[in-house]
Structure formats: C-alpha cells, structure tokens
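Colleague: Predicted model and sequence below, questions to follow.
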Amino acid sequence: MTRTPNRRLLALALATSLASLHAAPSMAQTASSASDSRFTVSDIRVDGLQRIGAGTVFTYLPIERGDAIDSARISEAMRALYKTGFFEDIRFDREGDILVISVTERPAINTLTLSGNKDIKTEDLMQNLKEIGISEGETYDRLALDRVTLELNRAYNNRGKYNVEINPTITRLDRNRVDVTINVNEGKAARIRHINLVGNEKYEEEDLREGWESNESNWLSWYRRDDQYSREKLTGDLEKLNEYYLDRGYVDFSVDSTQVAISPDKKDMFVTATLTEGEVYTVSDVKVTGDTVLSKEQIDRYVLIKSGQTFSRTLLELTSDSIIAALGNIGYAFAEVNTVPELDREKRTVGINLQVVPGPRVTVRQIRFKGNTRTTDEVLRREMRQFEGAWYSQAAIDRSKVRLQRLGFFESGSVEVETEPVAGSNDQVDVVFNVKETTSGSFTFGFGYSQLSGLTTTLQLSQNNFLGTGNQIGVEVQRNTYLQRYSFSFLNPYFTDEGMSLGYNVWWREFDNSDFNTAQYSTTSAAAQAVLGVPLTENDSISLVFGIDRNQILAFPGSSPASIVDYVDAVGQSTFHAWRAELGWARDTRNDFFTPTYGTYQRLSAEITLPGSTAEYFKLNYEFSKYWPLNRLMVLNTRFQLGYGDSYGSDFERNVCFQNLPAPVDDDNNPATPPIQPPRPAPSEPCLPTSPDYRNTLRASGLPFFENFYAGGVRSVRGFRDNTLGPVDFSTASLFRQPVGGAVKTVGSLEMFFPSLLDTPAARVSAFVDVGNVFKDIDSVDAGELRASAGVALLWRAPVGPISISYAFPFRTGEDDELERLQFTFGGAF
C-alpha cells in the first residue's frame, strides 16, 4: 500500500531540518542531507527484514550500486518500496557511501476466520476477501480490513439487515504474524410492513404485485421469506412492474420515485413507489435490416411481433432471442440484434427496426474440460454434440451440457459452459465445460441381527463410473440365516463409438425363506444374461436382454399358500428352466440425472420366456414420469407404472391323489375357526380308483407365482409396508397373512418438489399423493380397490449415500392392510 503524501512530506521536512545540522560524514545521515552533498552509492544495506528477503527489496528498488543519487532519486525509491505494500515504515540513511534502508514490515496473516455469517456463504466471503488482498499468507493491511468492514455492512444492508455488526479482531503473534477473526452478528432482516403503489389507475395493485419476491408479512412468510426487505429483490420487482406495463403496450410507463422508510428500531420497512402509466401503443411496422445471413422467409418465421398488435416487450425480446439463436446455431456465436424503436406519440404507435449484426462466423478450436479429477476426458468427450473444427452451434453445446448432466457423475446443476475467444483470431473460440464431480457409486458393508434372521452380513458395491471410464459395475454379497445372494454385473455404455452398449449379469441366490412380507416358499436360483443397448436418437434407445436361468422352488404344504403348492404340483416338478428375452424402448428428455426439474422419462419393455422353457409366459411393463417446472419454488412430478403378465401356450394340468387327512380341530374337538385347509403331504401317485386318498385335478395357468408383481413401500405406494398390497392368502395352517402378489400392477403418484426450500442442490423436500395396488389378474382389476396415501418426503444425496425418508398418511385402506407411516432407505457411498 502506498504511503500517504502527508507522511512523505513530513519525512522530507525532517530530513531537511537534519541536514541543517551539518553532521559529520562518519555519522548516519538522512537521505535528504545526503542529497545535499550528492554521492555515489558504493553499497546498499537493508535493515529490519524478517520475512521478506533482501533480494525482493532489490527487485523493486530503482537504485543500484554505482548510481549517483539525490533527493529526487530517494523520493522515487521510497515511492517504489511503499507501492509494494510490504512495509509500514521506510527510512533512508547514509553511512559514508553506503545507503542504509531501514524498514518495518507489515505482518503476515497467519489465519483468517469468519464466524456468525449465515446469510452469505463463507466460501463467497473468502473469495471476495482474497480479491481485496485479505487472505492467509498475505500481508496485513488495516485499511483493506476497514474497507472489508464497510463492504460487509453494505452487503447486509442490501439484504435488509440493518442491525448487522461486523467486529474484526486482530491477534498479534510472534515472527511478525497476526490472526484475523471477523465476527458477524447478522441480526434479523427488517420486515416489510406495507407496500404502496401510487399512480396505478388501469390495474389493481394486487394484479401488479403478483409474482413479486417482496411482499408484506403474511401467513406464508415463514417459508417464502418474501417479507424480508432486500434492495436487490425490490429492484427486481420494480423491473417486473415495468415489464408488466410494457407487455401491455404502455411504452411511456415509468417508475418516477421509490421511497423506503425504516422504523426507528430498524425492524420494519415501508415501501412506496410512484408511477406514471401513460397510454397504450400499437405496432405500426416491423422490419428486419442488416446482414440477416438467413433468407427473408427464414427470418420471418422468427418474427413474433406483428404490425397492428399491441406493443409487447416480451414478444420483441423473444423475436431478438430467436434470431440470435438461429444464427448461433450456424456459427455466428457473437450475433446481435439491435432494436431501434420509432415512436409516434400523436398516433400512439411504435415502429420497430430490428438491425441484425451477425459478426464473424466462428469455429470451435478446442473443447476442454475442467474439474473432472476422476472421470477421463474421453468419457466426457463422447457425450459432445459440438465438435472441434466445426461451426459453433449453441444448440449443440446446450445438448452436450444436458448429456453431461444426465450421466450422474456430477453434482446437480454443476455443469457450466464458458466460451473463450482465441487470442489473435476473431473467427475461433474455445468451449470449456466446468464440472464438479460427485459420488457416482455406493458401497454398503454392515452387520445386522434379529431373532428371525439371525446375523446378517451385507457387502454391496455399485459404481456407475468405474475408475473414471464410464463403465458400470456392480457386486453384491449377502448372507443371513435365510438368504445367500451373490451377483456381478458389468455394462460398457460405449462398446462402440456410435454408442452401442454391451454388458452382462451373473447371479446366484438361495432363499431358505423369503423376507416376511411375501409368501412363504424357498428358492435356489441362478442366471446369466447378456445386455445390448442401441441408441436410436438423442433421446430414444432400445435394449435387448437375452439369458438363461434356473429356479428351484420348494413349497411347504401347510405353510406355503395353497395356490403356490398347487402350482408346483400341477407342473410336476420344482425346478424351472427358462430361456429369457426382453426387448425395451426408452425415451429420456430429463435435464438432470439426480434432481431433474423438467423433462420426461418413458420406458416400455416386454419380457418373454421362449418356447421350450419349463413355464411359458410374458410380462409387460410401462413407466412414465414427467417433471413440470411451475415456478422457481416448485416442480411437479407426475408418474405412473403399469405391469401385466400372463402365460401363453398350453396350461399345466395333472390329476393327483392326496392323503385324506381330517380337518384340524380345536381343544374342544370342534372344527377350527376360521376354517383352514388341512395340511397335506406331497401327492402320491399313481392314483388308484380304490385308493382311500382323494383325487384332485390341479391346473397351473397364468403368470407363475414367482414372477408376480408386488406393491407397497417407499418406492411405490408409501405408507404401506413393502410388498404387502394386493392379493393375500389366509388359507394355510400358519394362520398369518401372506401377500402373494398378482399379475397386474398399477401405481401412480403426484409429487410436488420444493428445490429451494433447502439451500443445497443435493436435497429436496416434497409433498406427495400415491395411488396403486396389485390385482390377481386382468379380470380382477377394480378401481374401488386402489389404495392411496399422502405425505411428505426428504430426498438427500448425503455423503453416506442417497437417503429417502417419507412420512405418509394412508387415507384409502383395506381392513387387513399393513400400514407403516415412517419409511426410509439409505445406502453408504464413497
């Protein structure tokens, strides 16, 4: 920091007075006295240095050995050293022909701490402090700190916080260091008690203030915070007021004055705005001039404002933006459209001249990526729709940005694009994509224990960006008393340069019993599958899965539902082999992988077991999800899922004999209540006409029970226990309720997300209504049996993994439904 002129004049005056003493040459002399007896510098010595090296001083010092110096040279040298900002005090002396420079260094900032700031983020404040020169390792400057204090007060005042207190504290340390602590007491923002518009005659104040961010205190202010005064918000609201009138033809509209009054206790604000409405103007003529590049017919398609219409600034801006976008898509990155209005105040008309300035047509020299510390450039580059060496296209760049956001490798909203002109060239630019990576996988390892399942060990690894290659890999190992499961999956989404994906899945699973929300039976199954994906368009793709699987089922007569036992007996074997194929189509136009705010996702799939499989059947699934951005505060998601399955070909049918056991009775030898099916052993064959056993014809048709759909839980209809909706079985001797699923599934939801309620893109709060159920078959579908719930949910991509917590109130239930209002899921992440 440069010394103040007053201090330099004082030093020169003091040097002049010392020169009048005519000190002996052997005594230390001031620079001024030395200049009176002009001398040549034989050597230079710097005293008082602590952190700064002498070489640094000599770098800035405009005097060298052998130079002849006088008072002018000394003044120049003093200014140069003060300008470095390293020193609080500088003095020039002379010892013979040696120039002695005595300095007092400014202390260095050891630590810089901010506390108490909530309204302004610490990282933003630190960046601003660094730009001013206040940061750890820099020299401490009290004037700069005073400037920071003033700027912080002004920033908080603009946010309506007039009671803010900024208290910097300086702690001196050894080795000429200081600790700087800035304590912020933000206080509470002043509340807007009254807003008054003066001069509006054509429109009601209620209509004019619709959509304003500033509002008088009301019952929703605790959430919206719209009653907290902010100069920026008020300025934006007045601009909305201006747009409101200009969109309705009031070209002469103006806000004449704005008055903001504050109560003595600085807690209440009163806003008054005086305006002049003027008269309504119509458009007399619209013409496009300049080098339009495009043909007149093409340009006319983008002109939305027409002669004879009431003037509208919005239509005028859309016209300009459309022309600029059209030119930007064919290489004119710096195109401009200048609007020149021609007013006729007597006729109340306005003529519009759109002057097109296309600028140079540019190509993209380089595409660079910043922030991808883990993901390789190749993975990102293959998502580009803008190519190096091609004409610049804003549409292709925007599309590339969306594709990067949909990868799921980066934080929501973190992909930013910069266009940098190439130095020395007016027809080339570089495009830079800035990204911020996030966890793209999950890792779960844990132990659990319960009386039913005993000790449970789970190891699950899922990575959507394995080693930064973009490949997807998944490994799972889970063991407990009832379950053993091992699986491995791999997918290369760019097996070919054209975007064809290829992968495979292998898994083995053994259930000694199911999780207690589904029917009781045991399975040992294994499968191997190949997965192929082919892109059709930017948003559409098809997928093909082909595999073979084996499923061995063990049902327990007297415990498993009768329908399951009968199905297995009718087939005549407990091991099901299948050649399986699945064909799917998907369309995805969402703008983000984790937290989309607009766009649609659809998927239609058909799965079939090929002829020759033990059971021949098919399953159809359709998913639909659409995001509707209502405003900056709310995003509506509408979604539903339909599933249907059935068998094809001939049904299984067998005549079997069972031991004719007596029905169970209670302690008084009365039939058990409720009546239940007697337990029965495995069928005995052959079934002889004289056999005392009874004969029964069993038939297995429709979708196999082990492929049934289930609903209920945090991923379908919240508020109901997982997998408990739909058909249930009470007929077994165990007497407990067993959901058995069904061949038809229908689930729908309306969910309102509030992105700005939590100050982080990684979390969203929502309010929802879920509807759905599962039905035995297509003939059993009954809208009156649909279940419904309403509630709130929190979705958070936490450091430990994705977390979903919901609290639901089921309001359409059945007598035997199993309710579970609080539900959550989570997984560990790395």
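Modeller: It's in.
Colleague: contacts and neighbour counts: CA atoms only from here.
Modeller: OK.
Colleague: and Gln727, how far is that from Asn621?
Modeller: Actually, residue 727 is Pro. It isn't Gln. 19 Å (CA to CA, to the nearest Å).
Colleague: nope, Asp549 is what I meant
Modeller: Counting by CA to CA, the separation of Asp549 from Asn621 is 20 Å.
Colleague: Then Leu554?
Modeller: For Leu554, the distance to Asn621 equals 28 Å [CA to CA].
Colleague: List of residues touching stretch 14-28?
Modeller: Here stretch 14-28 makes contact (CA atoms under 8 Å, 6 or more residues apart in numbering) with 29-34, 36, 93-96.
Colleague: Included below, for side-by-side comparison, is a second structure:
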Amino acid sequence: MTRTPNRRLLALALTTALYPAVVLPAMAQATDPAPATSPLASAPAGSFTVSDIRVDGLQRIAAGTVFTYLPVERGDTLDSARAGEAIRALYGTGFFEDVSLYRQGSILVVQVRERPAINRLTLEGNKDIETEQLLVGLNDIGLSEGNTFDRLALDRVTQELTRQYNNRGKYNVEITPEVTELDRNRVDLKINVKEGKAAKIRHVNIVGNDSFEEKDILAGWESRESNWLSWYRRDDQYSREKFSGDLEKLNSYYLDRGYVDVSIDSPQVSISPDRQDMYITAGITEGEKYTVSSVEVTGDTVLPKEQVERLVLVQPEQTFSRRLLEVSSDAITATLGNVGYAFAQVNTIPDIDRENKTVGINLQVVPGPRVNVRHVVFKGNTRTGDEVLRREMRQFEGAWYSQAAIDRSKIRLQGLGYFEEVEVDTQPVPGSNDEVDVVYNLKETTSGSFVFGLGYSQLGGLSAQVQLSQENFLGTGNRMSVQAQRSDYYNSYNFSYVNPYFTDNGMSLGYNLWFRDYDYGEFNTAQYNSENGAAQAVFGIPITETGSITGLFGIDKNTITAFRGQTPESIVDYIDAIGQRTFHAWRGEIGWARNTLNNALTPTRGTSQRLWLEATLPGSTVEYYKIQYNISKYWPLSRWLVLNTRGELGYGDAYQDPVVRNVCYTAGTYEDTNGDGILDTYVPGPDPTEPCETGSPDYVETLTADGLPFFENFYAGGVRSVRGFRDNTLGPREAPFAGSTYLQPVGGAFKTIGSLEMIFPTLFDSPGARVSAFVDFGNVYRDVDAFDASEFRASTGVALLWRSPMGPISISYAYPFQKEDGDEIERLQFTFGGAF
C-alpha cells in the first residue's frame, strides 16, 4: 500500500519534466467556490470521475478529432497517470503546441493551443536542386501547404538541405527559413537558399601506384582537377557520391588488370579555409598480379553446356580480369533470360592460390524457375490507344519471358515518336515464382498540333500557315496532315494520310494530295515559276525488324513559266526543245529503309539509312530517274558527347533518247535601262514558231533536251546541307543572257553532302534541346563527269536545335573555311515555326 503514492509521485515528476507547460490533474476537486475552473494540480491529491469533457482553444481542428485521440471518456476515473497518458496522446498527434488539463467540478477541461497551418510554402534561390524535387522532400517530412507547422521539422529541413548541397560540393550554402505569422493561426513559410559556389577540385593525388601512370588511372574518374571542359562536364566539382564511385573505379582498375589483393588505404579529402578548394588523396596498395589457372562452368546450364561455355571470355593463362568475368556472367544471364529464365544468376566462385599467384574460376549457373509473362501493362498513355502500343510489342502475354524481346519492344515504342520517355519495369506476380508482369511507363509528348500563325526563315522569309497535323490521329497511330501555307516565294496546299498498320503484319498505306505554286527566283535558284500538283498513293512493307520496303505511285502535273533574258538560257532552251511548258508524269518510287535509332526524336545511338529510286514511267512528258541514298549514324562517345556522321548522295538522268527540235526565233533586243551606256536588259521578240519554213525568222536554232530536267535538279547550301552558305546557292550557276554578271544557281544532277556533328545531349535539362558543333562539306555538280573533290565547300560552327511548344527551332552559326570567290556566305542561319 505504501508503494502506490510513490508511483504516483514518480509519474507526476516525469510528466512535469516532459511537459513543463502543462498543469497536471489533482486527485480531488478544490473546495473553494472561486475560481469556478481550477487547475487540477491545485487540489489535494486524489482522483475523480469525469462526468463530461470540454475542449477549449480549438480554431481549425474539430472537437471530434480531439475526442478520437483522447484516451479518456465520460464515466472514466481520472488520476495522474491517466492524465499524463492523455497529454502525451494529444501531443503525439502533432496538432498542438500546448496542452493543459483543468477540472471544473466533475468536468474535465482540455485547454489546447493549436499549431499554425502552413498557408504558403515557397523556396527562393535554389538552382542546383529543382523546386519540385525539394517540395516533394518537404512534403515527405510534413512541410507542405495546408499541413500543420512544426518548427522541429523546419530544423530538420535546414539540416537536410545543407547536407544535400554539401554532397554537391557546395559548402558555403546558407539555408535561412522565414516564418510570417498570419491571422486565423496561419503562417507563410519561406525558405531562402543561398547556394554559393561549388568547391572545385584543385588537386587529385594517387599514392602507391607503382605499376600504372596516374593519368591513366584517373582517365575514367568523374572527379577531376579543373580543365578546359569543366564548364560543361562539371567534373571539377567535388561530390561525395562521385568520389565514392571513383574509389570503386580505382579498385576495379586494378582488379581488371590482375591485382586481386589490391586495397585502398584511407582516402583523404581536405578543404581550404575559404571552403572553395578541395584536395583529394587516395592511397593504394597494389599487391601482385594474378593469372587465371582454370575456368569451369557448373550448375544447371539449361542450354547445352558447350553453348554456354562459348559465352565465357575468360580463358586459362590470361591475366585475371573482373570485368571479363562480369561480361561473361552477364552474357550467360542474358542468354538464359531470352529463353524465359528471368531470374537466372551466375555465381562466380574464385579459388585464389596466393603462393603461385593464380586464380581458378568456377562459374556456377543457377537458372531459377522459367518465367512466363502474365500481363503487358501500359501506363501514362492518355491519348494513344492500347492497340497502337500492343502491335509494337515483341514480348507477348502468355509467352516465355525474353529480355531481348522486352528491350526491342521498348525501342519500337520510342521509335513511334509519341513519347518523350519510355521506361520498362518487370514486376513479379504476388504468390507466384514463375510469372511476371511487364510494365511500360510512358510519358507522352506532342505528336501533333493545330497551327495558325507565322514562321520565319532566311530562305523563305515570313510565312503564314494554317495546319492541322497529327502523328497519332485520334490515338490510332495513323498520321494525318492538312496544311495551307503562304510565304514570299510559294503557296502550298497539302493533305496526307497514312495508316502504318493497314494490315496486321505491318503493311502501311497512305495518300498524298498537294498543289504548290513556287517562285523559284525567291528561292535562291534560277528565275522561273512553277505550278504543280499531284495525287499519290504510298505503301510500306516491313521485311525485317528494322528494315522496310517503301513504294509510291502517282500522277502529277507541273507548269513552268520562264522568260528568255530573265531565266538562264539552258532552262529556256530545254522548255523550247520539249515544245511545251506543262509536264505530265506518271511517277513511281521504290525504296529501302533501315532504322536502328534508339529514339525517334533525340537519338544518341543507332543508324538510319534510306535508299530509293524515283522515276517517271513511259508515257510521261519527260522520262527520267533519280536515285538517292541518305545515312545518319550516331556514335555515343560518353554521356556528355554523341558523334553524328551523316552523308547524302543523289544522282539523276534521263533514260529516254535526247529530244531534238529546230526552233525559229525572231531576235529580241537589248536595252540600256540604267542609262549608263550598257545594254543590260534583254527584251525578247515574239515566241518561237514552228515549222521553221514559215514566216521570216531572224535565225533557226537546233535545241536538245537531255539529261535530268532542270526542275528536278539537286541543290545544296543552307541549314539542311552545308551550313554557312545561303540556301541552294552551291553548285553550277548561269547568267540569264550573254554578258550578264547576275549568276543564278541552277542546281545539278549529282549531289554529295557530308557532315560530322558533335552533340552535347546533357548541356540542357530539356530532352528537346540540343547543342552541337559541326563540320559540313559537299557540293552539287552538273553531272557525275563534272565531279571534282577540290570543288567541295566546307564550314564549321555551332548549332542549337530545340523542339519548342511553337514548333522546331534551328539556329546555327557557321564559318566557311573552304570557299571560292562568288560564293554567297550566310554565317547566321535560322528557322522558326512549323509544327511537328
């Protein structure tokens, strides 16, 4: 009996120490009539029966919430122990800054002071870490708009943000929270971040490297001393995570070269007093070099053991290499994964003989259960139909798991151009060890647009257009485009529609209708006008996983308007030799294409090739053909650099006999329009007449139309070929009449273009923006016989490509370093607008 009061006194003491602001309950009610409400602690020790409970001080929180957490109800007997329990329970909710218990007669009064609510949460000054990322982290610890404000949580935020910036090498960071109190128990919370500059690595030192040069060891490190590329790669900024990875690379460097006993000794990182410079030292004990004594494959190989052994790159008598072991293990795992063993493992068991400095290798294959794919699931495709995605799948539901098929399916989804990101995740089916679900997480991008607006390019000037285009029409995967466009040199009306899966096996079928009115003189080409229209049907047939055959058949009409004395004479002579200005054609095209790019929009690896033959069929006004080949290959050099090599070849000629015609001319005259005494303008006479024996012509000329028609010539120069030269101005040029100094580009029947472009894919956070440095070269020649490599034009420069919400933007600045007098130079070139 004597121990009970002691326990109560101990509970009272502990509760008072933990909650000093709280008035604890007394064991009996005070007998004084005043005050009507008295602190429970002011009464003599004892307990009482609670007849009712009242909560005072609530503003935002409902009384029912308090009753939910309060472990005391009407009719309960309240003593000091239960009072302490009640206070702890209410504090534990995180809703209150202060909790007090009072007794008013037999009524228990709960007095609370709520924590304020966060009305607004803002961050300022953070650049290295995105605001969205920080807000997610703040929300995880309870700091977000609408939640209650906890000052302890704010302190934790300050410490965590400081730690994160320190890990990024920013040791001068200052995190300053500001709390502004508002009415109705609310606060505005503002976190000011002063990031400061990242500490730079001034020196990296490796101690104990007797067998290898320090520069060779550090070649693969992410942490480097400041160099001329550090502004881009940021490799001179210290980061604890980067340095940990570099130490692992140091360990791997030696293990890959036979040093099995290598050890890294107490790496050190020091910082200058101003916290701006870092000095890194890593000590290493190399040990001896080991060779491989034997290699054995054991376990359940599933496949014939000889087939699995051929995947092993490690052979006896070789220098031991952990990298070759990992590659061999990965090859075995991938091979088994392609036949359904998704969880296959290869355990490498080394037998180290330190006396003889050899290692015996045992590759133990553990295939695990053969796995079946239950479901293929797509997430994030809000616009694209499920059928459109499933027809790209090479991993099927109900089939054995295949990592190669899953990866190929991902590449095909990326190749559609509908998605900015495609990620794949393999999820085991709960309760089953031989089934998985394959989940593709998609982030859709702009696959079409409605454009009513303006664009500008240096070639076409100001253009106005109305265009409705959709690469993923109504989510069906079909491509549809309707466009009307007008610029300084052309009017264009187009309609196209393509169903890429006209048949279930992937045959595509589409239609093109268009009418175009060009003023080629404004197009940096020869001075003539062209009105042409066409109706075409197109198809495609897949022949391999990455290759296809394409075809086209259509009819078109092209009416040419040219003027002797304004248009180069070779063009006017060609038209006169044909004897008409309207060219009709039955046109056919057959082509082969192969595409292994890893992304249709922003590729970083793979090759795109296309070879096609275009010809007008017999019965056309002019019978000719054109053959073209384009190739673009992306070489990933590192995560910072991608090399793109690109080439274009084009050749055309007539396959009919030359057209020969005698034309009777009434000579024109030359006039001096400038008043400078020079006859500089040709005024033509009447149109040529035929037959020649009629009338009184001034002279008779025999004209020949041969080779590729002038209106099908190739052109070069500009943002899509050799940058730094005005669009279409490279190649042969002709004067409109003898003695004229005004030379007009006429193009040629043979084109050769090449480009080397170094792309910096990570310079911007946006995947739609890329910066590159390039070298372009090439030219156009009258025909193959005129080809001369010394006539190549070449330029170098930088370019920005951006898939903006308004359409693609291309800006380049080039310096032509291989040029000739008379070339039209245009160093800054750009195009804005247009949908994609």
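Modeller: Arrived safely. Remember, predicted model here, so these are calculated numbers, not experimental data.
Colleague: TM-score of the superposition?
Modeller: Remark: TM-score between the superposed chains equals 0.93 [TM-score structural alignment, normalised by the length of the first structure]; 822 aligned residues with a CA RMSD of 2.9 Å.
Colleague: more neighbours, Leu554 and Asn621 of the first structure?
Modeller: For Leu554 of the first structure and Asn621, the more surrounded residue by other CA atoms under 10 Å is Leu554, and the numbers stand at 21 against 17.
Colleague: Helix or strand for the counterpart of Arg412 of the second structure in the first structure, just tell me which one.
Modeller: Under the alignment (TM-score structural alignment), Arg412 of the second structure maps onto Arg403 of the first structure. Applying DSSP states H and E as the criterion places Arg403 of the first structure in helix 394-405.
Colleague: List the buried residues in that helix.
Modeller: For helix 394-405 of the first structure, the neighbour count (16 or more other CA atoms under 10 Å) marks 394-395, 397, 399-405 as buried.
Colleague: On the three-state scheme, Leu238 of the first structure is what?
Modeller: Per DSSP: H, G, I helix; E, B strand; the rest coil, the local secondary structure of Leu238 of the first structure is helix.
Colleague: aligned partner of it in the second structure?
Modeller: Under the alignment by TM-score structural alignment, Leu238 of the first structure pairs with Leu247 in the second structure.
Colleague: And its match, how close does it get to Asn167 of the second structure?
Modeller: Distance of Leu247 of the second structure to Asn167 of the second structure, computed by CA to CA: 16 Å.
Colleague: Could you do Ile175 of the second structure as well?
Modeller: Look at Ile175 of the second structure and Asn167 of the second structure: by CA to CA, they are 15 Å apart.
Colleague: Looking at those two, which is more packed in?
Modeller: Set side by side, Ile175 of the second structure and Asn167 show more neighbours around Ile175, with 18 against 15, by other CA under 10 Å.
Colleague: what are the ranges of the strands in the stretch 51-200 of the first structure?
Modeller: Using DSSP state E, counting those that start in this stretch, the strands assigned to the stretch 51-200 of the first structure run over residues 68-69, 87-95, 98-105, 108-115, 165-173, 177-185, 191-198.
Colleague: With respect to Leu642 of the first structure, which of those lies nearest?
Modeller: Closest approach to Leu642 of the first structure among the strands of the stretch 51-200 of the first structure is made by strand 191-198 (49.9 Å; CA to CA).
Colleague: which residues in the second structure does the following helix or strand past that closest one align to?
Modeller: Note on strand 191-198 of the first structure: by DSSP H and E, the next helix or strand toward the C-terminus is helix 205-208. Counting by TM-score structural alignment, helix 205-208 of the first structure falls onto residues 214-217 of the second structure.
Colleague: can you give me the offset of that stretch from its chain's centre?
Modeller: 33 Å (CA atoms, centre = their mean, to the nearest Å).
Colleague: Mean deviation, it versus the first structure?
Modeller: Taken over the aligned residues, the distance from stretch 214-217 of the second structure to the first structure averages 1.4 Å (mean CA distance after the TM-score superposition for the first structure).
Colleague: Could you list the residues in contact with that stretch?
Modeller: 205-206, 250, 253.
Colleague: if we go to 6 Å?
Modeller: Identification of contacts with stretch 214-217 of the second structure by CA atoms under 6 Å, 6 or more residues apart in numbering yields no residue at all.
Colleague: Map Leu552 of the second structure across to the first structure for me.
Modeller: Leu552 of the second structure maps onto Val545 in the first structure, by TM-score structural alignment.
Colleague: Now do the strand or helix carrying its match: which elements does it pack against?
Modeller: Assigned by DSSP H and E, Val545 of the first structure belongs to strand 540-554. The contact analysis (3 or more CA pairs under 6 Å, 6 or more residues apart in numbering; DSSP states H and E) places strand 540-554 of the first structure against strand 522-535, strand 575-588.
Colleague: Select, out of those, the one closest to Leu61 of the first structure.
Modeller: Between Leu61 of the first structure and these, the shortest gap by CA to CA is with strand 575-588, which sits at 65.2 Å.
Colleague: In the second structure, which residues correspond to the very next helix or strand once past that closest one?
Modeller: Sequence-wise, the next helix or strand downstream of strand 575-588 of the first structure (DSSP H and E) is strand 599-609. Using TM-score structural alignment, the residues of the second structure aligned to strand 599-609 of the first structure are 606-616.
Colleague: cool, stretch 775-795 of the first structure as well?
Modeller: Aligned using TM-score structural alignment, stretch 775-795 of the first structure spans residues 781-801 in the second structure.
Colleague: what's the first-to-last distance across the matching stretch?
Modeller: 30 Å.
Colleague: Stretch 518-534 of the second structure too?
Modeller: Start-to-end span of stretch 518-534 of the second structure (CA to CA) is 14 Å.
Colleague: Aligned against the second structure, show me the partner of Tyr486 of the first structure.
Modeller: For Tyr486 of the first structure, the aligned residue in the second structure is Tyr493 (criterion: TM-score structural alignment).
Colleague: oh, I was asking about Asn218 of the first structure
Modeller: Using TM-score structural alignment, Asn218 of the first structure lines up with Asn227 in the second structure.
Colleague: Now its match. Nearest residue, chain neighbours left out?
Modeller: Spatial nearest neighbour of Asn227 of the second structure, excluding adjacent residues (CA to CA, 6 or more residues apart in numbering): Asp236 at 7.6 Å.
Colleague: for the residue mapped onto the one you found from the first structure, what are its contacts?
Modeller: Aligning on TM-score structural alignment places Asp236 of the second structure opposite Asp227 in the first structure. Each residue near Asp227 of the first structure by CA under 6 Å, 6+ apart is listed here: 191-192, 214-217.
Colleague: now swap in Pro808 of the second structure and tell me
Modeller: Residues in contact with Pro808 of the second structure (CA under 6 Å, 6+ apart) are Trp802.
Colleague: now do Thr181 of the first structure
Modeller: 112-113, 168-169 are the contacts of Thr181 of the first structure under CA under 6 Å, 6+ apart.
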